[in-house]
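Chemist: pasting the structure only:
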């Protein structure tokens, strides 16, 4: 396992980050029970991984509960990351980045996780209704109290990152050290402005959906409905319009063309499409850690293998050219402004 520091901080994290959106089951797209989730966590930590990411909105809080129980006894060796923003109740102050909501959300996450501190506390998305000065001052209070060690954000634009860092500077408060953006061969929008902004303002990146929602695994074919037990199959069958839109946006012709090239490259290198797609992301400039979201122990092992290999320059350049050839418009379907779990 390789390690690096996260943004402009001394916090050391593994180049692989375990994402736990699939842990638990609450009628959404997740489908990993606690027994398998615990096996995944144990194997990830045994392999040298040290950063685990969850959120209070994942599977109705089940993900945090499962993670908390899984790391019991190993807490000090884990960089524990969670997020807040998503609705936690029916009231108008039960969501967002206000002082009122964040204070309650943090306490609830600490209870579910069974810990007295969170290593990386992140804003799950931007809140237009709350002044960023209020948000950053509130988060700084969490750090000063010892309940949070570091701060990050997820799905912020370049402008929102800058506004946040300036707000922290004005208040002599704790700035963000990380961003969670979407990034893969199918979704490269962060390269133009977001990655350069992260470099200038001291943010490392924990990139999510590196397999393009599973499209880059090569499991999906033109004209064929996704199998029911696949990620796209579950999204297509979801009652959530956002989930179905996500799947429709990913399963388009340009994306399937890119997936075909990933499969071809994998065959040439005698490896798997998963390994090729993950290695491409890990080797990109500006990527600190790659979030993997396995549902099974076998998937975890396959992901870790991919994150351990280096693509030869000719393969990297070929995939770079192929993915750039798709138009921005055709890739926008994969770059959705939120995760399909957002309403779960």
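Modeler: Yep, it's here. The structure presented is a predicted model; accordingly, all values stated were derived computationally and were not measured.

Chemist: please make it C-alpha for all contacts and neighbour counts, starting now.
Modeler: OK.

Chemist: now for residue 318, how many residues are close by?
Modeler: Residue 318 has 14 neighbours, counted by other CA atoms under 10 Å.

Chemist: for the host helix or strand of it, the distance to its chain's centre please.
Modeler: Following DSSP states H and E, one finds residue 318 within helix 313-325. Offset of helix 313-325 from its chain centre (CA atoms, centre = their mean, to the nearest Å): 24 Å.

Chemist: output the contacting helices and strands for it.
Modeler: helix 253-269 (3 or more CA pairs under 8 Å, 6 or more residues apart in numbering; DSSP states H and E).

Chemist: what's the angle from the helix it packs on to helix 313-325?
Modeler: 170 degrees (axes from the mean of the first three to the mean of the last three CA atoms, to 10 degrees).

Chemist: strands along the chain, start to end?
Modeler: 3-5, 12-14, 16-19, 51-53, 79-84, 118-123, 148-154, 176-180, 204-207, 289-292 (DSSP state E).

Chemist: dropping in the other structure now:
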């Protein structure tokens, strides 16, 4: 288990992504995926109020609703829940009023007394950061959330958030959630050093690069692929991207495991707690394996080298 930053949140070293709940995984399948994850030792689930507003007929909140219904029927499940504010169609931005209204709506859908980890989903240039930081602090003081966190913020904004929180004497963030994986290592130059300096846990999303790092998508043409993520995954299938897949295959063979497990283990070796989702129950085993696989120093060096200079379309 892993403590997130300066918090007392003791989590499994991999978070189950809830972006698929109610989208590519219906209610029944979502329940089964959650059961398999928790049954395998997982206890950390990530969602957002906007999931899955992009799907036809959806308005946002579908993932939180399914997760809340699962929690209601699994009263013995002891899980750490992370969700986010800023992108829901009805709660855009990070004004104080929006943050509180969105948190109350998320609490209702989730059916919990307090949100364990509450992320500012994206930067809001229209709201002073002082207002946002104070609003998150007020949520902690009032018991609606346990810890603030930050997603998709620059290193500069992350440092500024922490400085303001300290100046105001309110709860500081304990984690950041950036995009980070073997085909996108851009945060290593600035955001990762900032997180280390500030003592923030790093909980990266897109850990498997829209499914590309599963090894399932090896063509730059998504035609004929049934998955809604095929287009995103196909964009990574460049010569550099395929060299990364080949290196993952070699390491996976040496450990008698799957490519996704190695990609997740690499992120863990970088000191992060990656997020990965599963639309089918049979995918959960590979996620759990990635949380338990310890790569050798040579494995990490091999993957570092093949991905260090890669130019991969996003």
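Modeler: The structure has been received and is ready for your questions. This one's a predicted model, so the numbers in the text were calculated from it and none came from an experiment.

Chemist: quick check: TM-score for this pair?
Modeler: Once superposed, chain against chain, the TM-score is 0.92 (TM-score structural alignment, normalised by the length of structure 2); 306 aligned residues with a CA RMSD of 1.8 Å.

Chemist: re earlier: in structure 2, what range does the helix holding residue 318 of structure 1 match?
Modeler: Mapped onto structure 2 using TM-score structural alignment, helix 313-325 of structure 1 covers residues 297-309.

Chemist: tell me the buried residues in the matching stretch?
Modeler: Neighbour-count burial for stretch 297-309 of structure 2, counted by 16 or more other CA atoms under 10 Å, picks out 299-300, 302-303, 306-307.

Chemist: and for stretch 256-273 of structure 2?
Modeler: Neighbour counts over stretch 256-273 of structure 2 (16+ other CA under 10 Å) mark 257-269, 272-273 as buried.

Chemist: dump the residue contacts of residue 93 of structure 2.
Modeler: 85-87, 99, 123-124, 126-127 (CA atoms under 8 Å, 6 or more residues apart in numbering).

Chemist: stretch 208-218 of structure 2: how far from the chain's middle?
Modeler: Distance, stretch centre to chain centre, for stretch 208-218 of structure 2: 16 Å (CA atoms, centre = their mean).

Chemist: okay, how far is it across that stretch, tip to tip?
Modeler: 14 Å (CA to CA, to the nearest Å).

Chemist: what lies in contact with that stretch?
Modeler: Contacts of stretch 208-218 of structure 2 (CA under 8 Å, 6+ apart): 181, 183, 229-230, 232-234, 236-237, 242, 245, 259-260, 263-264, 276.

Chemist: helices along structure 2, start to end?
Modeler: Using DSSP state H, the helices of structure 2 run over residues 27-39, 62-73, 96-110, 129-141, 155-168, 191-198, 230-234, 239-255, 259-269, 284-292, 297-308.

Chemist: quick one: residue 24 of structure 1 from residue 77 of structure 1, how far?
Modeler: From residue 24 of structure 1 over to residue 77 of structure 1 (counting by CA to CA), the distance is 23 Å.

Chemist: what's the answer for residue 192 of structure 1, then?
Modeler: 35 Å.

Chemist: those two: who's more crowded?
Modeler: Neighbour count, other CA under 10 Å: between residue 192 of structure 1 and residue 77, residue 77 has more, with 13 against 10.

Chemist: for that one, which residues are in contact?
Modeler: With CA under 8 Å, 6+ apart, residue 77 of structure 1 has these contacts: residue 50.

Chemist: could you do residue 302 of structure 2 as well?
Modeler: Residue 302 of structure 2 is in contact with residue 247, counting by CA under 8 Å, 6+ apart.

Chemist: of all the strands of structure 1, which lies closest to residue 226 of structure 1?
Modeler: strand 289-292 (21.1 Å; CA to CA).

Chemist: elements contacting the closest one?
Modeler: Using 3+ CA pairs under 8 Å, 6+ apart: strand 289-292 of structure 1 touches strand 16-19, strand 204-207, helix 273-282.

Chemist: closest to residue 243 of structure 1 out of these?
Modeler: Set against residue 243 of structure 1 and scored by CA to CA, those come closest in strand 16-19, at 18.2 Å.

Chemist: what's the most buried one of the helices of structure 2?
Modeler: helix 259-269 (a mean of 26; mean count of other CA atoms under 10 Å).

Chemist: got the contact list for it?
Modeler: Contacts to helix 259-269 of structure 2, defined as CA under 8 Å, 6+ apart, come from residues 13, 181-182, 207-208, 213-215, 245, 248-249, 251-252, 273-274, 286-295, 300, 303.

Chemist: measure residue 136 of structure 1 to residue 252 of structure 1 for me?
Modeler: 39 Å.
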